[in-house]
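Novice: Below: sequence and its predicted model.
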Amino acid sequence: MDDASASAYQHAVLLGRFVRAEVASALGVTEQEAGRVEEALTTLRLLRPMPGRPDELVPVSPDAAAADLVGPAEAEIREMQQAVSSVKTQMLGLLPAYFETRRRRNQAEAFDVISDVGVLQSMLDEWGTRCRVELLTSQPGGSRRPGAMETALPLTLDRLHRGVHVRHLYQHTVRSDLATTDYVRAVTAEGADVRTTDELVDRMLIYDREVAFLPEQHVEGRSPGAIVVREPTLVAFLCKVYDHMWAGAAPFTPGEEDATDIADDLKRSIIRLMAQGHKDEMVARRLGMSVRTCRRHIARIMEEMESTSRFQTGVNVALYGLLGADFSPSGAAAGEAAGLGTS
């Protein structure tokens, strides 16, 4: 309603009727404009024909006009609300049977194999929403795939704001990844705990210490799914494994970490894996770094050990005791015994 319509309505209320010519004269507008105002007021139910005199329009109170105008819509809304309430009541009535049946199923089935990636993502979303106490994640490898951290950030912040304690375990190599560092800085500012270690067994997500998601193994020709573990004893064991890895990991707070300690840890891990006979490709994969980066570390180690070959490096490692008491090769070919003599 514009100012002209409001003034015309007030004039009609004052006279008890709406006459187009009188309204045009009173408002100083053309009869064509008065006709437009009449149409607007009629549409808004503020004017209606007088009973017995259909050609004469009389004003109607705003509350009566509003009831006439929105009454059908309100009735439709009430019907929809009743229908929604009925559906909810019927569905919620199935909850006891659902939880009891699921409890029996969980007792009978220690785990499920979810091969469909779409179904798996839906389950992860559901558990992420239901999580109330704690989320534990273990994510091996180096740099995350493009966009992964941007997608994960709002989800993690939402869980933190709901009071969920979030713990992330990464490998040391992510400390040089800009996207991961930005993500860690944002979530630790909101209360998340993040640590890194040299090696991680595999990817793992544990929600509220009730259900664990582990990657599907030995999959060819499709994207791997996950194993969903619900059996309490198995989940408790996985939690102990996670807590053990967590205890040996180094806190990761961007800008505050001790780069020297992390570098020494990586160096020892590379030496240990070389000593076990692993080639450069396997060492790189185990430590979540590229083969080029791995070889650069190996070259630096050989330079520090003042050796010109892997064999000589193995001998020097044994002499310097860099692998600790557990490393005790016998004989002159210490490098070969340690696996460092292999190419």
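Specialist: Ah, there it is.
Novice: Going by C-alpha atoms from here, please, whenever you check contacts or count neighbours.
Specialist: Noted.
Novice: Look up how far residue 263 lies from the residue nearest to residue 302 when sequence neighbours are not counted.
Specialist: Closest residue to residue 302 apart from its sequence neighbours, by C-alpha to C-alpha, 6 or more residues apart in numbering: residue 313 at 6.1 Å. In this view, residue 313 and residue 263 are 18 Å apart by C-alpha to C-alpha, to the nearest Å.
Novice: that older thread, distance of the residue nearest to residue 302 from residue 134?
Specialist: Distance of residue 313 to residue 134, computed by C-alpha to C-alpha: 45 Å.
Novice: more neighbours, those two?
Specialist: Taking neighbours as other C-alpha atoms under 10 Å, residue 313 and residue 134 compare with residue 313 leading, 25 against 17.
Novice: in which helix or strand would I find the more buried one?
Specialist: Counting by DSSP states H and E, the element that carries residue 313 is helix 310-320.
Novice: which helices and strands sit right next to that helix?
Specialist: Contacts defined by 3 or more C-alpha pairs under 8 Å, 6 or more residues apart in numbering; DSSP states H and E place helix 310-320 against helix 334-337.
Novice: now for the helix or strand that contains residue 242, which elements pack on it?
Specialist: Per DSSP H and E: residue 242 is located in helix 232-247. Other elements packing on helix 232-247 under the criterion 3+ C-alpha pairs under 8 Å, 6+ apart are strand 211-215.
Novice: State the helix or strand in which the residue nearest the centre of the chain lies.
Specialist: Taking C-alpha atoms, centre = their mean, the centroid of the chain lies closest to residue 155, which sits 3.2 Å from it. Secondary structure assignment for residue 155, by DSSP H and E: helix 148-161.
Novice: Check residue 142 too.
Specialist: Here residue 142 is assigned to no helix or strand, by DSSP H and E.
Novice: just checking, it touches residue 179?
Specialist: No. In terms of C-alpha atoms under 8 Å, residue 142 does not count as a neighbour of residue 179; the distance is 11.1 Å.
Novice: Alongside the first one, take a look at this:
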Amino acid sequence: MPELDQVCIRIYAALVRAPHSSAEDVGASTGFPPAVVGEHLADLARLRLVVHSVGRWSAADPRVAAHELLDPVEERLRAEHRAAGTALRRVAELRQAFMELDPLHREGRRIASRTGGVEVLIGRDAAGAAMLASALEAAEEMAVMHPPADPGGRVLDQEAAQRDLTVAERGLRLRGLYAHTALPDLELRSHVDRLARLGGEVRTMAAPFAHMVVFDDRVAYLVHRAGDEDGPDGTCTIVTRDPTVVRYLKDLFETAWRDGTPVQADERGYGEALDEVHRMVAELLAEGLKDETAARQMGVSVRSFRRHVAALNSGLGAESRFQAGVEAARSGLLP
């Protein structure tokens, strides 16, 4: 719907004073150029405030214009408001019904925790829903260890990224560990920047050994990807609330966190982790692994792995992989 601005009002007033005027007449009486007059006459016509007949323009009754144009809009908005009110009441009723089930759910988890129960969730959807519930219940912290991405796969899982933001926006402590090789990923870098603004912390390490999420030292999730037997997407998640097991997993995370390399907001590339990436490449070369196997272990494509090898050779002044191994040992990259 066009805006009724001061130019429209002046043109309307001119037509009230001089009905059946041409556009040229309106321009002469208002001083507006033809293009401005034409544009605003079209707006007034859409607002039903002027009528056009045989090259002449006249002002219409604004009450009739309001009835024709605005009454249907107002009625539609009122109907939508009534429908929204009904929907909101239904949502409130459902929310109350859900909350009445909460004590039952909590009691079941309390019993499972007391008896050392372990829950197995099949598929990403079940795990995602459970982790989101834990994220909303957490009171202090979420600690996450992300495994290297599959070659060619996405480094940043969108569901996990949204869970990170949910925790950080609640003002809880958030710590995330990624593989060094994830650092060049632009999506991850953008995510790190957002988390940093919310107080989140991210570090990287050579090879995260598990996909693990721990909330408040009270519940831990271990995500395993295998085959079709673990669900339609090959994902199986183990959930434990046993205090001893959760504490053990959290201690593993803390050890990895202390050794991790901090990722700075607004930093790009490998940053401080570049030497560690070169060390990983040198170690994989020393093991004599095929490029495909080494790339898979690093979580990068074969092409990216070979670029890393070329960069390592260049940095060491080596002309072959064998010579790079010798120079890596001499420089301290290899033990």
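Specialist: Sure, I can see it. Just so it is clear, the model here is predicted, and its values are computed rather than measured.
Novice: Superpose the two chains and report the TM-score.
Specialist: Here the TM-score for the pair of chains, by TM-score structural alignment, normalised by the length of structure 2, is 0.62; 242 aligned residues with a C-alpha RMSD of 3.4 Å.
Novice: hmm, back to that, and the contacts of the helix holding residue 155 of structure 1?
Specialist: Contact partners of helix 148-161 of structure 1, identified using C-alpha atoms under 8 Å, 6 or more residues apart in numbering, comprise 128-129, 131-132, 165-166, 179-180, 183, 186-187, 190-192.
Novice: Most widely separated two among those residues?
Specialist: The two members of these with the most space between them (C-alpha to C-alpha) are 132 and 179, at 27.0 Å.
Novice: more neighbours, those two?
Specialist: The neighbour comparison of residue 132 of structure 1 against residue 179 (other C-alpha under 10 Å) goes to residue 179, with 19 against 16.
Novice: That one and residue 313 of structure 1: what is the separation?
Specialist: As judged by C-alpha to C-alpha, residue 179 of structure 1 and residue 313 of structure 1 stand 36 Å apart.
Novice: for residue 121 of structure 1, same thing?
Specialist: With distances taken as C-alpha to C-alpha, residue 121 of structure 1 is found 47 Å from residue 313 of structure 1.
Novice: Kindly report the same for residue 252 of structure 1.
Specialist: Counting by C-alpha to C-alpha, the gap from residue 252 of structure 1 to residue 313 of structure 1 is 31 Å.
Novice: what's the answer for residue 140 of structure 1, then?
Specialist: If you go by C-alpha to C-alpha, the gap between residue 140 of structure 1 and residue 313 of structure 1 works out to 28 Å.
Novice: ok, and the closest non-adjacent residue to residue 47 of structure 1?
Specialist: Spatial nearest neighbour of residue 47 of structure 1, excluding adjacent residues (C-alpha to C-alpha, 6+ apart): residue 59 at 4.6 Å.
Novice: Isn't that neighbour up against residue 11?
Specialist: No. Taking C-alpha under 8 Å as the definition, residue 59 of structure 1 is not a contact partner of residue 11, at 9.6 Å.
Novice: higher neighbour count, these two?
Specialist: Set side by side, residue 59 of structure 1 and residue 11 show more neighbours around residue 59, with 24 against 19, by other C-alpha under 10 Å.
Novice: what's around the counterpart of residue 115 of structure 1 in structure 2, how many residues?
Specialist: Taking TM-score structural alignment, residue 115 of structure 1 has residue 122 as its aligned residue in structure 2. Counted with other C-alpha under 10 Å, residues neighbouring residue 122 of structure 2 total 20.
Novice: For the nearest residue to residue 122 of structure 2 once chain neighbours are set aside, list the residues it contacts.
Specialist: Excluding the flanking residues, the one nearest residue 122 of structure 2 by C-alpha to C-alpha, 6+ apart is residue 236, at 4.8 Å. Contact analysis of residue 236 of structure 2 by C-alpha under 8 Å, 6+ apart lists 120, 121, 122, 123, 124, 223, 224, 225, 226, 230.
Novice: What's the ChimeraX syntax to select whichever of the residues you listed are buried?
Specialist: Buried residues among the contacts of residue 236 of structure 2 (16 or more other C-alpha atoms under 10 Å), as a ChimeraX selection:
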select :120,121,122,123,124,223,224,230
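Novice: of the contacts of residue 236 of structure 2, which stay in contact in structure 1?
Specialist: Retained in structure 1 by both residues aligned by TM-score structural alignment, their matches' C-alpha atoms under 8 Å are the following of the contacts of residue 236 of structure 2: 120, 121, 122, 123, 124, 223, 224.
Novice: these two touch, right, the residue nearest to residue 302 of structure 1 and residue 334?
Specialist: No. Here residue 313 of structure 1 lies out of contact with residue 334, judged by C-alpha under 8 Å, at a distance of 9.5 Å.
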